[in-house]
Each structure stands twice: as C-alpha cells, then as structure tokens.
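Chemist: missing the sequence, but the structure's below:
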C-alpha cells in the first residue's frame, strides 16, 4: 500500500536567558495511508454512578431538561450505571408491571423534571454528597433498596439522550457456598423484559476490593462462573438473549488483581462481549497539580494497558477490551483539580493513548454523580472536561492513524495523536490532529507544503485565566470565547477558527487543541 508521509516542522518560542527567538525542536511524521486501529463508534462513553440511587429521589435529576441536553451531545455513547454502591443495592419491586412508570406513548418532553423540583433536589444533593463521602472514607456502605422508579428513570434518560444503557448488577448477593445468588437479578431482568427495556448488563464492580468493602473474598475462577450463570439467564430470555454482557470491571493490574483477571478469563471470558477494567492515575487525596501535568504519570496508562491486553490475548485474542470506568484520580477525584481545566490533560491524553493502544471503549467516571471527577457539576452546569468531550465527539473519527514525533526533548510535553476526522462533520479524507501543550511555553506546528493549501479549522481550548492560575479554573474558552450554555436546552456554537494557508498552527501554553485538516485527502480516511 502506498505510504503518504507528511513532514511537520515544529517550532517553539523559548523565553529562557540566551534564547534567540524561534528554535527548531523536531519533526512530526504522519502516515495517512493506513488505519492502525479502529475503535468503537461509542469509544468515548460515560457513567452514572450508582450513588445517585442511594436515595432514590435523586435519580429524578436525570429527568432534568438541562442534563438531557448535555447528555444528547455525547451520543452515541454507552451509559454505564454502576460503581461501588451497585454491590450494596437490591431490586425491591413496589408495583405490578402493568402499573409501571414511563410508557412508550409518553414523549421525552412530557417526562422532564419541573424546575421547582429540580432546584429542590440540587440543594438536597449537595448535602447528600457529604454523606456519601463519609461512607467512602470509612468504607461503611449501607444496603440500599431500589424500586422500578430507578430503572424507569435510567431507561428514559438513556433513550431520550440517545445512549445505550449498561446496568451493573450486585455481585455481593452470595450463597453460603460463596456462589452468586442470582434470584434478585432474575427479578430485575423479568421486570425489564416486561417493559421491553433495551439494555446490557454487568455483574459487580471491582471484585478485587470486595474483601475491604464487605469482608467477602471471591476468586477469579468463581467470578467467571458467576458471569456464566448470568449469561445462561440471559440466554433463557427471548428479549435479552442477544444483549451485551461486560466484565469483570477489575481494578488496574496490581497484586491480586492480576490473579483475579487471569482466573476470570479461564472460566468467564466466553460469557462476556468485552473485557472491562478500571484505571485511575493517582490517589485523589494526596495528588497535586504537578501530577496532572507530569508526562510520566500520563505514560503510566500505557504500561497498565499493555499488561491487561497481554493477559486477554493469551486466552481470548479476539475479545474487545474496554476501560469500563476511568478518570483522573480515584477516591472520588481530587478536589480542586479533577473538576478544573487541569484535568483536561489527563482526559484528552487518555483518549488519544487508549485508542492508539487498542482499547475499544473508554467510560468516563462520571457524567453525573458524587465526587469531583464529574462532567456535570452539582448545579448541573458543564465543567471543562464536558466541553472537551463534546468537541472530541464532533471532530474525531474512530480510525487511528500513525504519528511519530522525533524531538526527545519536547515529545513528552507536546503530546499529539492523529485520527480521521468525524465523517458526520467533515468530508472524506479529512484528518484531526489532537494536540496538547503541557508546558508554559507556546509551541508552533508548521504545516508542510503538501497540505498547506488545505483549510485548517482550529479548536483551541484554554482556561479563562492566564498562566498556572488558570489551571485551577472551572471555566474554559474555545478560541478565546468562554463556553457556557445558551439556556437549559441549547449549547453554544462550537465553531473552529479557519486559518489562512501556510499559517503555523499555534499551541499556546497550557492548551488543548484539535486541528482539522479538512482537505488533507488522506487515503486511509476515504
């Protein structure tokens, strides 16, 4: 196959003593002839944390017109309902199936939350989060019973937002022989089938931590058998026979987690449609801004991913591997960091690197829920990572292209990934350069002559405040304009800036950017 090599000269402005202005740093080579990876159409997906159902009334926040407007902009997407508290929840039906909540005749508008109730719930949710944080800190989790209302609201939210629901079942309901007790899940599946709710399933969340959370130890072999039992139940259902099942949602490889994954693969890999694992870079309780900008911290994802992929490919080489839950910092996120502009570097780099390494889906913890790593805050307003996610959805296609950057000195802090552009937004052959500048010096990328006549649309994200102070901001600008909703049902225009031919592509200090070369004519993208 003919290889098309493009040389991109990268220049940077250095202000250190003795610097003489612009200095050559290195070159970027892009192979536009072949796709090296292809990710799922719902690659960037999101979660709703099960903590939202700790008191069932808060599930009604998913009926907010504002929340649904924000969610629609992230479709197509999987919507995972799960997390720590899913293993402390039991389905407790309160009414006959015929009297269930939403019906197919009701429109999404009819099911929206009244504004007065939304305001009440937002105030109460702020207090509820303190209770949830205390439970997490002490690892003392109370049993929660949820009714048909939770399921109805999740279904309505996923349908009206254009997302595919994945429901996480409780795996800590166990018999005296330490086998999963499937009776409660059976009741839930029966209810969902009676309502014709199209959804997929998971079983358990981070089984490696069951002993700490609940004093229960489950080995990987038994875990796989539990999943096989769930698959058997699904196969007996005419409606869920072909539905998705994903797992085991184990934490990133370390100590016993590796044994758990290996054991699960032996007995359960055939039962699932994708292998899922979780990844966080740092501990949210003792991290720093420096960690969020540290190239070595960002590169740690590659080591963990390669280890998981290696284990899976030994047993099920064709099985997709997903990041079933992921964000910047575990423990609910890092207060004042995971919900700020600084978090965008970890998030965008994870998207770029995960696609390059061969992960098919990345589920962001959390779209809405407790903690500091949410995309939508406690006032239901979008945070910087939300806007970054929407732009990624609109601009980036599933095809990954090969890029190489020769400068050892700058390749760590100037991080670049290349995809075909999203074909719903751009013509065939267009490419999108995903760009990050983790340094306090601006960088220029010189477009080569071969594509210098191509139209370039620049989408540059920066904080609304200058220098390092801006990294702590919860606001973000697109090409200099602060992003915020026009109203509860309307997002702003997310338009790029067209650059003149031969113009250098500028990456300001501490910036994130997408550069779309609309007329690149990449053979791999046709």
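Modeler: Ah, there it is. Everything numeric in this text was worked out from a predicted model, so none of it was measured.
Chemist: only C-alpha atoms for contact and neighbour calcs from this point on.
Modeler: Noted.
Chemist: For the nearest residue in space to residue 348 that is not next to it in sequence, which residues are in contact?
Modeler: Nearest non-adjacent residue to residue 348, counting by CA to CA, 6 or more residues apart in numbering: residue 388, 7.7 Å away. Contact partners of residue 388, counting by CA atoms under 8 Å, 6 or more residues apart in numbering, are 344, 348, 461.
Chemist: If we use 10 Å, what do you get?
Modeler: Neighbouring residues of residue 388 by CA atoms under 10 Å, 6 or more residues apart in numbering: 341, 344, 347, 348, 375, 461, 476, 478, 512, 513, 514.
Chemist: Next step: these restricted to helices.
Modeler: Among the contacts of residue 388, the members falling in helices (DSSP state H) are 344, 347, 348.
Chemist: thought residue 444 was touching residue 27?
Modeler: No: using CA atoms under 10 Å, residue 444 makes no contact with residue 27, being 11.5 Å away.
Chemist: Between the two, which contacts overlap?
Modeler: Joint contacts of residue 444 and residue 27 (CA under 10 Å, 6+ apart) are 9, 10, 11.
Chemist: Second structure follows, compare the two:
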C-alpha cells in the first residue's frame, strides 16, 4: 500500500505531464478600484515653453531641412517673431490649457525690454522685446488660459558689479498693466552654463547666489504673489560640469550656487535633457541614436536628474516643490526623430515617472519651435507628441495613484480620472517591438496611440488623427475593452469612469 507521500508525488508528476512544457502563469488582472493615492501635482502640471527668441525674432536652432551645419555658428538660423495671433496656434494651445507658459531660454539672458518706443538697445544685449510683442503675448495668454513664467537677463550691472533689477521691474510692471497673470520668475536661464548668461567674465557661484537673493527680494516687491524659482540649472551637476570642462567652457557647480543663497525660494527649478542632438554632438556620452528612444536606460535618466535636484532641495530649500522648467527629447533643438511618434513613449513615460516622483510642474520645450516642438514650426500642424499631450490634458487628474510596472519595457501609470468622482485613468507605454496587454478587472475605455507608418502621424484606435475643417480638433473616440493593449512601441490610455476608487472621490 502506497503512503501518502508517494501518492502526492505521483499526482504532482501526472499534473506536470498534463501541462504544456512552458506554461505561463498569468498575473492577476489590475483592479483600478484598489489603487492607492501617492500624491498630487500642480493643476498646470503639463505646461510648455515659448522661447524668448521666438517672441522677439532671432537666431535659433537651424532646421535639419536646411542642411548640416558647416560650422558651430551655422547651427543657428534666423526666424522672424512668432505669430502669436495665428488662429491654429491659439486653438491648439488652448486645448492643452490651463498651462504655465515659460518665456525664457538661453536668448532671454541677453534680451532687453524696450519699455519706451524709440529708445536704443544698450551694449550687452542681443535681442529686443518690444511693447507690441509683449501685448501680443498677453493676448495669447488670455486666449489660451496661460499664466506666465519669466526669466530675466544677466545685464545690466550696478557700479559695484551686482545685478541691476531695473529691467526686471520694468518688464514686470508692463506685464501687469497688460493684464498678464505672472505666476513665477527666476534670475537667469541655466546659470550653471555661465558663459551663456551675459554675466561678467569670471562670474562665480557666490556672485550668482548674491544676485539670486537680490532678484528674489526685488521680484517679490514687483510681483506680489508670484513665485520665486531657483536655480533653474541644467543637468546633474557633476556630469554636466565634466562635459563643460572637456569642451573648455566655464561652468558653475550647482551645489556651490545654492549653498550661499540666503533668501528662501518658493520652488526648486531645473532642466533635463537626456542627451544632445546631432547639431551639438555625434559621439560621446550624450549623443543619441534612434534606438535610444526605446532604451529603458535612456528614459531613466530623468529619474536621476530629478533625484539630484530633490537632494539639493532637501538641503537648501526644505519643503519646496520641484519644477522641471525645461525638458525635451534632446538639447540643441532635438534629434531628427524628436518630431516623430518615436518620441511619444518618452514624452508620456516622463510625465508618468515625474508625477509619481512628486515633481509638480513639467514645462516641455517647446510649443512650436524646432524639432522637439509639439507643433510644426512652419504651419503649426500637430506632431505626434501633441496628440499624446492632448489626451493627457483631457484624462489625467492632478491626483496621482500608485501602480506597479509589468516589466522594465512595459511602463504603467495611473491618476484619478479628470472630471469623474471615483474614476481612474491609466496610461501604459510599451517599449517593445511586439504588442503587450495588461488584464483589467473592470471594463475600460481605451485610447490606443500608434505610429501611422510615416512616423510623422499617429493613429487613435486605428484612425489617423488630423485636424478638420477650420482646424477643428477631431473627436477622440475610445473603444470598450476588458484589457489594456498597447501597440508595439506605442502608448495606450485606459479610462475606468466607474472604478469607485476611494482616493478619487
């Protein structure tokens, strides 16, 4: 008579023979009703930049269609001032609102505000912002529900070498008279790249801290209620410092800039670019290829940069929120594929990552200039990232929920559903060349974005997205499903209006 142990072993052996050789244990279906809250983001979390040089006109990144640069200076090409009254531009920007509109960039460091018509630009400045251009910006902001974030030039200087706040005071006063809602400001754009700031030769980290404090005090007097941001530096300190020194360019350490600051800031601002375009580098640690778009390590670089500034914030500005005030696929105008659907997984993945990490605001660079723009700079036609941004704006609430990623190449994020108590919105990013599916415990409405073969266009649930007559936005129709399927290297949103999630009530 066989013992109990023998019977158990035989039963196990028979069961093993009955199963396929490579049986897969399916993960349990995701239940949106049980996802816990992890935090909130700013109501204008998804925002964008309009470069100051777009408003004034000037030399910005040369389009690839004009041919490769013959010299470093040939990386730029003149563009006239942006038509901020263009009906298509205004309509498409308004659809992303409410947003913060940052008017800044490297060129803002040397832009002079002409408060009185007919006055002559003084030495040290390269561009002029006129009253008429400021009025046009004010009309754009009103039409799109935009609040303005400004940075200010590093010139002129007081006789003792300190920064002179007169230009800032004039621009803030004129902005307020024009009816602009000024949400925040900061002193200089990317001040750690000191050679691009317009500050005197040999400008030091201690001098930056002194002038940043001076700015904070003067700006709060000029713009009561507006937030003071700092340092607005770019990249992780040690990494970018090493690269700048290798290029024989002066650079300030971010820690050394922040440590001597004495005036409290309202938010810690920083920039992130995961690499540089071929305009600036074709080799080296920051050079990118098309394969980088789907590389988990490339996408994770934004985590490292956020963690770097979070650590500095905890030391020098405890409790202040993080604002990512400039970000795109790559610095130097973006790679050739920044304008294609290949960049859309990065765009959404970065939003999901940083919302979960507690970053309060993300300002994409740019709305409508160069290859990394949401809109084509020639005719303002929507690029693939625009359609993804539009879905995010319509579906994702500021309340962030906790989810687990199915794998390193299948990323999943969750927020409360905008405008629906108890509802949940999910978004999945697939970095693989095959479709992936996530089982759901509740039926959902799916918005699946995929490449429309050309790379320059995108489909929603199989239908190509395009503007209609008079630039009307198309209907963004969902399809019902019991699972969240994501196209190869695609992005899919899933909406569960009746999830009954307690954190979303």
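Modeler: Sure thing, it's come through. Just so it is clear, the structure is predicted and the values come from calculations on it, not from any experiment.
Chemist: can I get the ones in helices among the contacts of residue 388 of the first structure in TSV with distance to residue 293 of the first structure?
Modeler: Supplementary listing: those in TSV, determined by distance: CA to CA, whole Å:
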residue	distance to residue 293 of the first structure
344	10
347	11
348	12
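Chemist: Among these, which one sits closest to residue 366 of the first structure?
Modeler: Of all these, residue 347 has the smallest distance to residue 366 of the first structure: 12.1 Å, by CA to CA.
Chemist: how about the closest one, what does it touch?
Modeler: 292, 298, 326, 327, 328, 338, 353, 364, 385, 388, 389.
Chemist: Can you pick out the most distant pair from these?
Modeler: Farthest-apart pair in the contacts of residue 347 of the first structure is 338 and 353; separation 19.1 Å (CA to CA).
Chemist: Dead centre of the first structure: give me the residue that sits there.
Modeler: Taking CA atoms, centre = their mean, the centroid of the first structure lies closest to residue 364, which sits 2.4 Å from it.
Chemist: Residue 338 and residue 353 of the first structure: which is more packed in?
Modeler: residue 338 (31 against 20; other CA atoms under 10 Å).
Chemist: so residue 165 of the first structure is in which element?
Modeler: For residue 165 of the first structure, the host element (DSSP states H and E) is strand 163-169.
Chemist: distance from the helix or strand following that strand to the second structure after superposition?
Modeler: Downstream of strand 163-169 of the first structure, the first helix or strand assigned by DSSP H and E is helix 183-195. Helix 183-195 of the first structure: mean distance to aligned residues in the second structure after superposition is 2.7 Å, counting by mean CA distance after the TM-score superposition for the first structure.
Chemist: Next SSE downstream of helix 183-195 of the first structure?
Modeler: strand 200-203.
Chemist: Distance from the chain centre to that next one, please.
Modeler: 17 Å (CA atoms, centre = their mean, to the nearest Å).
Chemist: hmm, who's touching it?
Modeler: Contacts to strand 200-203 of the first structure, defined as CA under 10 Å, 6+ apart, come from residues 78-82, 86-87, 164-172, 180, 185, 189, 223, 226-227, 230-231, 234, 240, 242-249, 272, 276, 324.
Chemist: now swap in stretch 281-288 of the first structure and tell me
Modeler: Contact with stretch 281-288 of the first structure is made by 252, 291-292, 297-301, 326-338, 346, 371-373, as judged by CA under 10 Å, 6+ apart.
Chemist: Can you tell me which of the residues you listed are buried?
Modeler: Buried by 16 or more other CA atoms under 10 Å: 252, 292, 298, 301, 326-334, 336-338, 346, 371-373, out of the contacts of stretch 281-288 of the first structure.
Chemist: So which of these sit within strands?
Modeler: If you go by DSSP state E, those have 326, 327, 328, 329, 330 in strands.
Chemist: Let's have those residues in CSV, adding distance to residue 70 of the first structure.
Modeler: Converted to CSV, those look like this (distance: CA to CA, whole Å):
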residue, distance to residue 70 of the first structure
326, 20
327, 19
328, 21
329, 23
330, 24
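Chemist: Strands of the stretch 1-150 of the second structure, start to end?
Modeler: Here the stretch 1-150 of the second structure has its strands, by DSSP state E, counting those that start in this stretch, at 37-40, 46-51, 58-61, 76-79, 99-104, 111-113, 127-129, 146-152.
Chemist: Ok, which of those strands comes nearest residue 481 of the second structure?
Modeler: Of all the strands of the stretch 1-150 of the second structure, strand 37-40 comes closest under CA to CA, at 24.7 Å.
Chemist: which residues of the first structure does stretch 489-504 of the second structure align to?
Modeler: Under TM-score structural alignment, the match for stretch 489-504 of the second structure in the first structure covers residues 510-525.
Chemist: chain center to that stretch: distance?
Modeler: 22 Å.
Chemist: Contact partners for residue 490 of the first structure?
Modeler: Contact analysis of residue 490 of the first structure by CA under 10 Å, 6+ apart lists 66, 69, 70, 484.
Chemist: Alignment lookup: residue 13 of the second structure to the first structure.
Modeler: Using TM-score structural alignment, residue 13 of the second structure has no partner in the first structure.
Chemist: ok and the strand holding residue 165 of the first structure relative to strand 44-49, angle-wise?
Modeler: Here strand 163-169 of the first structure points in a direction 40 degrees away from that of strand 44-49 (axes from the mean of the first three to the mean of the last three CA atoms, to 10 degrees).
Chemist: circling back: turn the contacts of residue 490 of the first structure into JSON lines, including distance to residue 505 of the first structure.
Modeler: Shown next, in JSON lines, are those (distance: CA to CA, whole Å):
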{"residue": "66", "distance to residue 505 of the first structure": "35"}
{"residue": "69", "distance to residue 505 of the first structure": "32"}
{"residue": "70", "distance to residue 505 of the first structure": "30"}
{"residue": "484", "distance to residue 505 of the first structure": "25"}
